[in-house]
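>>> Take a look and give me a structure for this.
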Amino acid sequence: MVRRSRYLRHSLSPWLMGTWRISWTQLSLWIGSGLCLRILIIFMQCTNHRQSTFWMKCIVEIHCGGPQHLVVRKNESECMILSSACHGDVKCAAILFQLIDVGFFVCFDAFLSLLTIMPTRILIKLWRFLTARQFKRLSAAELCDFGCFLVLACGVILLGQTDISLIYHMIRGQGTIKLYMIYNVLEIIDKLCQSFGGDVFETLFNSAEGLATCSQENMKFWIRRFVSDQALAMAFSILHSFILLAQAIALSTCIVAHNNALFALLVSNNFAEIKSNVFKRFSKDNIHNLAYADSVERFHISAFLLFVLAQNILEAQGPWFESFLFNAFVVFFCEMLIDIIKHSFLAKFNGIKPIEYSEFLEGLCKQTLNMQTEDSKKNLTFVPLAPACVVIRVLTPVYAAHLPYSPLPWRLFWIIFLISVTYVMLTSLKVMIGMGLQKHATWYVNRCRKRKHHLHFD
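Below is the predicted model of the structure:
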């Protein structure tokens, strides 16, 4: 045995010497390849009768497989309902776009009426009083005009005492997160003021009507009630004016900032609005009120952008108008996009059909035409006193900066001239907007009547 082992070792030593590592690597590859080939042969032998089925399955998946297999199959009627629902969401968005635009112009018309028609009525009443020299009991409309004018004058005077630059630098010194929180808090308070403001001024108008029609015995009671309601309306309107002014300053801070604070504010605020509204159950009346609130919000944003424009006119250096137009376009585009997305999801998850949004628009058109509706609570409620205070406070320094340096009589002349020109322009704009709203409302109401007549006939 010893001789045999020595013989084998001496006979294999030339093959092993000097080639151990290379031969070991090649041996490993040969063994691995052999094992893989053996496994493949065994697999093919075991599945030989299934080869045709395997290749047929591949062909079927190539030709028929796709994303449509990821959803649940529906019958033809369910598919038709689903298709109509998807198209209905698009129609809801289109009608919503028109509804918010009409609501915006209704708010703008009320705002211009406050600045043009109300002062005209007050001047006519004063002129009649001075010429007749005989005091008569004021009507309810005249009491409302004098009450609103008093609220507007006090609001403008108090806002004129505020230091906008101080508030601006206080807000600008905050970080982006704090700025976002400040703007959201102001927006929530603004919505609360909008909800409460209609009731406050409706109470004031009811008190004015009671004072105008009361007997002599109840005069003192109605005077006390009217004065208390007037004080409440004045305090509320002034508070709302300060909230809107602070919100306009916060938006101006975001626009002027160079760290993309505007985009961060718009993205965070708008997605927070989507989160708070979609995937929730809303009734038809709630969605109706939400659409009207979006119209009022768009008007407030327009007032904020007017504030930014006035600040740029007074303080900006260098070319700024193109940047302002771009930022204004971004703000309005984001608002429109978010409103469409929000109401599309609300319509989808609450089963709101396009015909119901059409009814919302029909109700707004009837309100424009002063037609009686089934429920007066569904009307658009907008109190333009607080935005008017902010706009007058913002535009007054712009007018003052462009007055010529001249003696006092000439300065008074230029002040009266600028006020007169502005009044004529605003009155003309109010008349044109009113005529446009009247024509659109008449056309849309007639269209809805014809549609209902055809549906009833069918």
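
>>> Every contact and neighbour count from this point should use C-alpha atoms.
Fine.

>>> Could you identify the helix or strand that succeeds the longest helix along the chain?
Looking across the chain with DSSP state H, the single longest helix is helix 76-132. Downstream of helix 76-132, the first helix or strand assigned by DSSP states H and E is helix 140-160.

>>> Quick check: which helices or strands does that next one pack against?
helix 76-132, helix 176-213, helix 219-256, helix 385-401 (3 or more C-alpha pairs under 8 Å, 6 or more residues apart in numbering; DSSP states H and E).

>>> Now render these as a markdown table, adding distance to Ile59 and mean neighbour count.
As requested, these are exported to a markdown table (distance: least, C-alpha to C-alpha, whole Å; neighbours: other C-alpha atoms under 10 Å):
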| stretch | distance to Ile59 | mean neighbour count |
| --- | --- | --- |
| helix 76-132 | 27 | 16 |
| helix 176-213 | 56 | 18 |
| helix 219-256 | 58 | 20 |
| helix 385-401 | 68 | 19 |
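
>>> Which residues outside stretch 437-455 are in contact with it?
102, 105-106, 362, 365-366, 368-369 (C-alpha atoms under 8 Å, 6 or more residues apart in numbering).

>>> circling back to that earlier point, could you tell me the angle between the longest helix of the chain and helix 140-160?
Interaxial angle of helix 76-132 relative to helix 140-160 (axes from the mean of the first three to the mean of the last three C-alpha atoms, to 10 degrees): 90 degrees.

>>> Report how many residues lie close to Arg38.
12 (other C-alpha atoms under 10 Å).

>>> That one: what's it in contact with?
With the criterion set at C-alpha under 8 Å, 6+ apart, Arg38 makes contact with nothing.

>>> What strand or helix carries it?
Here Arg38 is assigned to helix 20-46, by DSSP H and E.

>>> can you give me the angle whichever helix or strand comes after that helix makes with helix 20-46?
Using DSSP H and E, the helix or strand that follows helix 20-46 in sequence is helix 51-64. Compare the direction of helix 51-64 with that of helix 20-46 by the same axes, to 10 degrees and you get 90 degrees.

>>> Could you also give me the structure for this second sequence? I'd like to compare it with the first:
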Amino acid sequence: MRPANILWPAALLFLWQLAVWPGLASDLSLPSPESWALLPPAQYEEIGGHEVVSTVPAREPKGVIFILHGCLQLVTEWGFQSEHCPDCHGMPEEMVTVWKLWRRGYAAVAVGPLNGGGGFHCYATGTDEEEFDVPEVPEMVRTLRQILTDNRWWHLPRYAMGTSRGGAMALIIALHFPLQGVGSMVMGLKPVELLEGSLAPVDAQTGATWAFPPVLLMQAQADQPEVIGVIDRTIPVFTRQGIHVRKLIMQPYPITPAFFAERIRGVSLEVSVRLHARWRSVGLLDEHGSSNASNARALAGAREALFEELEPLGIPDLEEFEDAQGERGLHRVFIELLWAAEAVHEITSQHVDTLLDFFEDTTRHEPRHWLRSRWAEAWAGRGGSHDSASTSDVQDYAAESAAAPDSPQAERSRDAECVRQGPFAEYLKAELDPGAGVKRPSTAELMRGQNERQRVYNALLSVPCQLEQFLLFGLLICLDSFLAVFTVLPVRFARAALAVVRSAVGRAPGRRPRAGGLAADQLFDVLCVLIFGATFGVLRLLPAGAIYFWLKDLTQEFLKLHVVHSAVEIFDKIACAFVVDSLEALSGSCTMFVTGHGSRWAAGRLAMDAAVTLALVIAHGMVLLGQVMTFSVAMNSARGHALVALLIASNFVEIKGTIFKRFDAGKLFTLTCQDVAERFHLALALLFVVVEEMDNAGSGRPNGALLQRCGAIFAAEVAIDVTKHAVVTKFSDVRPGVYRTFLRDVCEKTRGSQSHTAHRVVAFEP
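As a prediction, the model looks like this:
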């Protein structure tokens, strides 16, 4: 193969690897220092005895999110200090939450407890020693109604999210105020008396009823047992009453050196890195960045480090906390961040996008032209009071809801109708003209087929778009890791060789350094380069031409080609699994050899692992060579179109093996990652065929007919993946928003990874 044919694409790919890729893996779900300036100023007001802090997009919001905070939070912590909110002092997790809501186009409206201004207060939900019949709920409903009326937001979707006691209050409000979704963080429905009755929402003033909205319960992994018990008691009650409920277990997440700069406005990356290092030195963070805030001694040392690092800087936002609550306020800022990262009973902004995806995916398809307008008229009022027309409309809707197809009233009505015997002419007239005498369609008729329509459009439109976004990002991760083998790994090998030379030159007389002065990762890099070099040398000795013509003679018949292709594909998966395990074992042996653990057998174990890895890599290389040559034979055959069609048809075995299985989110993520690896593997195989044909023809341009065949195969792979996932999500009742969650999780993990570890995020091995 002529080097000139591949020199220019290799150079472009190398430049792309060094210059473009780092920006693609950035976490778009966290605010940058510049983006804080784009956030609109918070608006403070008092409505009906409740403090309200609102952050509203410049354009009409996509929806309204009512925020109900916990007992140890203030409503003024949900906005930055400004002329419109002079007492605001936004806390980090709260403000990142507000920023994410604003970025997604939602109005964030934090509503405090009744008469709770100026201090920490809990919502009166009837828990502990309180009585449930308190004015908190009706006053809160009146306040929410006033907010929607003043801002003319009745036509927008309305959701509520709460933390701790605020989460319980959000679930209670859904019984008295029409919402399209509720998110409760670290709390279920309290008090217990509510779980013992029927969760049938009703308006006390008008008698209007509606279905209880979908609920996402977010449980911290290390939360208090009593809180976990409340959540676990809530879920079966909701399920039995037909309420759509999901549970999200919030896992601990590491604190990176850039953690504080990403969450606190005014903290630079340099200060964040320095503070991260200090906290690791006092034991508050372990080597992986995990929080250890429950360690009192480490917490005391971290407090001193906090003030030593931050007090001289004069950061305005941090001064707001000190002005509002003194040193306790500044200390609360970082305690909140640490507890949230530790997944204890604390608010976190980590899962806000997941909550919004849940809201958007489960929003009911309401008949907006009638139902929503009646709600707006009845709740907002005309001229300060409900007119008789709007009240009667809502009551009609309540009656229609009561007469749902499965309700007792509907059963009695059908029984009575069956008893009544009418003339045959009236029966025939009713059959021929079902809509005669109907003034307006019922709610059941308006809602008929909406769920089926949603499933169809999810499968045809939403799933393909969101799936391809994830697969495209996964392909970029695979490409980055693949290029790192040819760009970054040689550089690391050169640095390791330089370290050996420096160690040999600067070694004291009579002293022999272990492993030639190499660290464990450097020794592993050296062995990898030697193994890959030896594999390359062995593969060059193989008679490629003889193998090609042998495969060409063997695969003249369709059945033989199918058998060879399937066999090579199976051997590829088996060899890849063994190679991955052997490389992991070799990495562990390098660590043991360098650190001196088990030094008696460390050298022999290292040599044995290196030999086994070399043999497996050579075997896998031969399998891959046979696979790409099978592709080349099929593409360049005189009966190429038929052979390509056979290769495409063989891929439909994937659909047969997956569509009738039920997948949860975890299994679906594994399946999607497998599709990423398969698609990248196919792209490399097709690229090999094209470049080989260019080399054999002595041309610098690819063959047009060959490109068409490659495009047909790749397009078929895309169509198969889309069809497979569309049917799987439909049969498993999985919402398309799960792919957005997958993409966001992969972005967050990739952001903290390097090129030699990023591929593990999508279970790919270069």
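
>>> coming back round to it: okay, the helix holding Arg38 of the first structure sits on what stretch of the second structure?
Using TM-score structural alignment, helix 20-46 of the first structure lines up with nothing in the second structure.

>>> For that helix, what is the distance to the chain centroid?
69 Å (C-alpha atoms, centre = their mean, to the nearest Å).

>>> residues touching the spatially most central residue of the first structure, list them.
Central residue of the first structure (C-alpha atoms, centre = their mean): Glu335, 4.2 Å from the mean position. Contacts for Glu335 of the first structure (C-alpha under 8 Å, 6+ apart) come out as 270, 298.

>>> Can you tell me what it aligns to in the second structure?
Using TM-score structural alignment, Glu335 of the first structure pairs with Glu717 in the second structure.

>>> From the chain's centroid, how far away is the helix or strand encompassing its match?
If you go by DSSP H and E, Glu717 of the second structure is part of helix 704-732. Here the centre of helix 704-732 of the second structure is set off from its chain's centre by 24 Å, with C-alpha atoms, centre = their mean.

>>> between the helices and strands packed on helix 140-160 of the first structure, which one is nearest to Asn270 of the first structure?
Relative to Asn270 of the first structure, the nearest member of these by C-alpha to C-alpha is helix 176-213, separated by 10.4 Å.

>>> Strands along the second structure, start to end?
43-47, 50-55, 63-68, 106-114, 158-163, 181-185, 215-220, 245-250 (DSSP state E).

>>> Ranking these by mean neighbour count, which comes first?
strand 181-185 (a mean of 29; mean count of other C-alpha atoms under 10 Å).

>>> Just tell me the aligned range of that one in the first structure.
By TM-score structural alignment, strand 181-185 of the second structure lines up with nothing in the first structure.

>>> how many neighbours does Asp745 of the second structure have?
14.

>>> Just tell me what it corresponds to in the first structure.
Checking TM-score structural alignment: Asp745 of the second structure goes with Gly363.

>>> ok, so what distance separates that match from Ala93 of the first structure?
With distances taken as C-alpha to C-alpha, to the nearest Å, Gly363 of the first structure is found 18 Å from Ala93 of the first structure.

>>> Please apply the same query to Ile62 of the first structure.
38 Å.

>>> angle of the helix holding Glu717 of the second structure against helix 450-457?
Note on geometry: by the same axes, to 10 degrees, helix 704-732 of the second structure and helix 450-457 are set 160 degrees apart in direction.

>>> buried sites along helix 704-732 of the second structure?
Of the residues in helix 704-732 of the second structure, 706-707, 709-710, 713-714, 716-718, 720-730, 732 count as buried by neighbour count, 16 or more other C-alpha atoms under 10 Å.

>>> what's the answer for stretch 138-148 of the second structure, then?
In stretch 138-148 of the second structure, counting by 16+ other C-alpha under 10 Å, buried: 139-141, 143-148.

>>> Columns distance to Val230 of the second structure on top of these, output as CSV?
Conversion of those to CSV gives the following (distance: C-alpha to C-alpha, whole Å):
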residue, distance to Val230 of the second structure
Glu139, 26
Met140, 23
Val141, 24
Thr143, 28
Leu144, 26
Arg145, 29
Gln146, 32
Ile147, 31
Leu148, 31
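
>>> from these, which ones fall inside helices?
Those of these lying in helices (DSSP H): 139-141, 143-148.

>>> Looking at those, spot the one nearest Arg332 of the second structure.
Met140 (27.8 Å).

>>> and stretch 614-632 of the second structure, which stretch of the first structure?
Across the first structure, the stretch matching stretch 614-632 of the second structure (TM-score structural alignment) is residues 234-252.

>>> and that stretch, how far from the second structure on average?
Stretch 234-252 of the first structure differs from its equivalent in the second structure by a mean of 1.1 Å after superposition (mean C-alpha distance after the TM-score superposition for the first structure).

>>> Can you give the distance from that stretch to the centre of its chain?
That offset, for stretch 234-252 of the first structure, works out to 18 Å (C-alpha atoms, centre = their mean).

>>> same deal with stretch 281-300 of the first structure?
With C-alpha atoms, centre = their mean, you get 10 Å for stretch 281-300 of the first structure.

>>> and if you look at stretch 192-202 of the first structure?
Centroid separation between stretch 192-202 of the first structure and its chain, computed with C-alpha atoms, centre = their mean, is 20 Å.

>>> can you list contacts of that stretch?
Here stretch 192-202 of the first structure has contacts from 229, 232-233, 236-237, 240, 381-383, using C-alpha under 8 Å, 6+ apart.

>>> Repeat that for stretch 517-527 of the second structure.
489, 492-493, 496, 499-500, 503-504, 515, 586-587, 590-591, 593-595, 610.

>>> so where in the first structure does it end up aligned?
Under TM-score structural alignment, the counterpart of stretch 517-527 of the second structure in the first structure spans residues 137-147.

>>> Give the buried residues for the matching stretch.
138, 140, 142-147.

>>> I'd like those laid out as CSV, including distance to Phe299 of the first structure.
Formatted as CSV, those follow (distance: C-alpha to C-alpha, whole Å):
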residue, distance to Phe299 of the first structure
Leu138, 33
Ala140, 28
Glu142, 27
Leu143, 27
Cys144, 23
Asp145, 23
Phe146, 25
Gly147, 24
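
>>> what about the aligned partner of Leu123 of the first structure in the second structure, distance to Thr613 of the second structure?
In the second structure, the residue paired with Leu123 of the first structure according to TM-score structural alignment is Ala494. Ala494 of the second structure sits 22 Å away from Thr613 of the second structure, going by C-alpha to C-alpha.

>>> And for Ala399 of the second structure?
From Ala399 of the second structure to Thr613 of the second structure the distance is 73 Å (C-alpha to C-alpha).

>>> Ok, Gln522 of the second structure next?
From Gln522 of the second structure to Thr613 of the second structure the distance is 17 Å (C-alpha to C-alpha).

>>> Alright, that wraps it up for me.
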